[in-house]
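In: A structural model of the following input is requested.
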Amino acid sequence: MKNTKPKSKKKKILFIILSIVVTLIIAGDWILTVMVYNENFNQRFESYEPLMLYVDDFDGLHRTKYEFSSNGGQKLAGYMYSSGENQRGIVVMAHGFGGGGHNSYMDCVNYFACHGYYVFSYDATGNDESEGEGVGGLPQGVIDLDYAITFVEESGKFPSLPIVLFGHSWGGYSVCSVLTYHPEVKAVIACSGFNASPNLFEAEGKKQVGNGIYLMLPFVKLHERIQYGGYASNTALDGFSKSNAAVMIVHSFDDEVVPAEYGYEIYYEKYKDDSRFSFIPLENKGHNYFNDDTYRNEFNAKFDEWLKTLDYDYNTEENRERFSEDKANYIYQNLDREKWCNSLDLELFEDFVGFYDEHIH
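Out: The predicted model follows:
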């Protein structure tokens, strides 16, 4: 009879070695994924001062600043905007990702405020005047919005009026997903949004590494789940199913930041025959389509001409600080603030207000 013990022992050793190798590979992929995730999403974002919008840029616009706490005790800066009287409801607005807080949406704020609505807008965690070393991750947007709505409803500082939501990009995802926690919301307008938090990581990752991004997505989901619990797995579709709110979905089909397949197409497939939902498909409008780009294109063309007049290479590290100062001075001296601050697509925003008016009762 042959002795099989040596072979059996070798198999056990081989199995242990393979297990260790696989574990190290998985751990390495997880660590790499978290590093990439944090590099892209766990950053602090500040609005670019030379292009910031101010209350004084808009006739009759007023605001009061408030502070409220989010999930980790971090203080968020929120503002209640108004213009005129006889407001019919409160628009709670969630801003997009990467450009700072709500400042770049103040022309949108002004339009709603001038057309019968209070507007409560805030800087999410890690943005502008709110606390936080970084955003943390995309589910943080849903969390901050959840706390913002609760603050508006329960602080006793605001009138008891119907609440509607407005969000763009990251904010578009947030205003839909948060319906799970606030089914009392009357109506939602989501522009350029996505269904689930990993979608933005996937969309950008496919540009960089192709299908290799799908090896990282399980670790993204696990990382977010550990950080944010149920908020991480909650999707826009979950929010829709938990609410009776009227929903308007707006998306341009040439959007390269959030392709329509991650939001609009998912929602349309499921809800195209549901009277709760209104869909506005756009063409050749890109990711940001709130403004008429006539003046912006004109300004950018003149800026490009100015770049050619510089007597130094503004792309080099040694000239970075100098160029930053020269660029800011150029903008301060040449930007027509009246045109810059008043270029909204009025037809689109008229549709937005009409949608709210129809559903706040």
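In: C-alpha only now, for contacts and for neighbours.
Out: Noted.
In: for the residue most central in space within the chain, which non-adjacent residue is spatially closest?
Out: The centroid of the chain falls nearest to Trp170 when counting by CA atoms, centre = their mean (1.9 Å). Leaving aside its sequence neighbours, Trp170 sits nearest to Gly96 (CA to CA, 6 or more residues apart in numbering; 4.7 Å).
In: one more, please, to line up against the first structure:
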Amino acid sequence: MAKSKKGKAVIAGVAAVSAASILTVRGIFHKVFARQEKEDDAISLRYKDMSGMVRKKITIVSGSTHLTGYLYGEASAKGLVVVCHGIAGGGEDNLSMVKYMLDDGYQVFTFDYTGVYESEGASSVGFYQAVKDLNAVLGYIEASASLKNLPVFLYGHSWGGYTAAAVLNFKHNIAGVITISGFSSPMAITKEAAGRIIPTLLVDLLLPFAALYQRIVFGKNYNLSAIDGINSCDVPVLVMHGKEDEVISYEGSSIIAQRSHITNPNVEYYTETRPGKSNHMGIFFTKGGTAYYLAKKEELKMLHDLYYNRVPEKVLSKWFARLDKKQANDMDPLFVKTVLDFLDKNCK
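Out: Next comes the predicted model:
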């Protein structure tokens, strides 16, 4: 009888810990993937900053959610580049690079994931949601009379870098993929990110519950692998990553760290090693642009902290009036050339 009571107590304890763990994981995911609203004023370039740039608004249905996308540029015989954004941002945050693509003769399609900027959704749900959304976008393109015959390229950074590679698991007709600072799988980046803020023992305790939670939300594809996507085809892929990336570790959760497991013969690699340029955002910009961007980002954060996230409009407007957006978004010539050369080489 005593043993029976002890056994029941152990089971009850395990059940309580499990329930607390899954609720903790759920709370973390809700916070990380909270709805992201677009700010008209931002350090990144906005459409209103881009003189002469033409775009057309397009609505795409992903599951039951209406996504907002924009098709930039006139009809092109060269190809279409679909841009996949990173976390804490949206499609419009990539306009500095979009301009170079347009100038090189491509049309460009940007879109906001579920729960981001102009798209519907109470939250962005989780990492795999972006793959589902991109899959819907590609379905739209393949059904479009004006777009379906164009060579289609995918370009993504960070979360978008993962998304652009992972969607290859779905066998779309893709001409090439550029994945920048991307992670190899949702669980790989979840473990790495958690390890930066909580003790290893706690990470090991919560990780199975993080996997369970995502599986409940997304089903069997919750941990869809970017490496499996790349290896599932012979699509040309350019993998780019900074050696000192502080968000997605070069030797850790990154796609490039898995190069020994990549069997697709048409994959090439670009490692950014220049000091002051090899971090998560620096891979895009000149050294001076990177320093200015990061300084202004920190300055803006301090301003919001000072006013407890309620900065008076007059104060905020004055700060943005002094911001040099051109300097903050000064693209690195080598990065731009590498991207455009890859597009042009694989544009059939």
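In: now the TM-score, please.
Out: For this chain pair, the superposition-based TM-score is 0.89 by TM-score structural alignment, normalised by the length of structure 2; 341 aligned residues with a CA RMSD of 2.7 Å.
In: which helix runs longest in structure 1?
Out: Using DSSP state H, we find that the single longest helix of structure 1 is helix 5-41.
In: which parts of it are buried?
Out: By 16 or more other CA atoms under 10 Å, the buried positions in helix 5-41 of structure 1 come out as 30, 33-34, 36-37, 41.
In: try stretch 216-228 of structure 2
Out: So, applying 16+ other CA under 10 Å, buried residues of stretch 216-228 of structure 2: 218, 222-228.
In: so of these, which ones are in helices?
Out: 218, 226-228.
In: ok, for the counterpart of Ala236 of structure 1 in structure 2, nearest residue in space, not its chain neighbours?
Out: Using TM-score structural alignment, the partner of Ala236 of structure 1 in structure 2 is Ala226. Take Ala226 of structure 2 and drop its neighbours on the chain: the residue closest to it by CA to CA, 6+ apart is Ala166, 4.0 Å away.
In: cool, and Val61 of structure 2?
Out: Per CA to CA, 6+ apart, closest to Val61 of structure 2 is Leu67, 6.0 Å.
In: how about the counterpart of that neighbour in structure 1, secondary structure?
Out: Applying TM-score structural alignment, one finds that Leu67 of structure 2 aligns to Leu76 in structure 1. Here Leu76 of structure 1 is recorded as strand under DSSP: H, G, I helix; E, B strand; the rest coil.
In: tell me the contacts of Leu76 of structure 1?
Out: Shown in contact with Leu76 of structure 1 (CA atoms under 8 Å, 6 or more residues apart in numbering): 67-70, 122-125, 129-131.
In: closest one of those residues to Gly354 of structure 1?
Out: Tyr122 (23.8 Å; CA to CA).
In: check contacts around the closest one.
Out: For Tyr122 of structure 1, counting by CA under 8 Å, 6+ apart, the contacting residues are 76-79, 93-95, 101-102, 148.
In: most surrounded residue in the residues you listed?
Out: Of all the contacts of Tyr122 of structure 1, the highest neighbour tally under other CA atoms under 10 Å goes to Ala94, namely 31 neighbours.
In: that one -> structure 2?
Out: Alignment note: Ala94 of structure 1 maps to Cys84 in structure 2; criterion TM-score structural alignment.
In: thinking again about what came up before, just checking, the residue nearest to Trp170 of structure 1 touches Gly167?
Out: Yes: here Gly96 of structure 1 reaches Gly167: they are 7.4 Å apart, a contact under CA atoms under 8 Å.
In: what's the burial count for the spatially closest residue to Leu303 of structure 2 that is not a sequence neighbour?
Out: Leaving aside its chain neighbours, Leu303 of structure 2 sits nearest to Val311 (7.2 Å; criterion: CA to CA, 6+ apart). For Val311 of structure 2, the number of neighbouring residues by other CA under 10 Å comes to 14.
In: helix, strand or coil for Val311 of structure 2?
Out: At Val311 of structure 2 the chain is in coil, as set by three-state DSSP.
In: circling back to that earlier point, wait, what's in contact with the aligned residue in structure 2 for the residue nearest to the centre of structure 1?
Out: Here Trp170 of structure 1 is matched to Trp159 in structure 2, going by TM-score structural alignment. If you count contacts by CA under 8 Å, 6+ apart, Trp159 of structure 2 has them with 84-87, 127, 182-183.
In: and the gap between Trp159 of structure 2 and Glu244 of structure 2?
Out: 17 Å (CA to CA, to the nearest Å).
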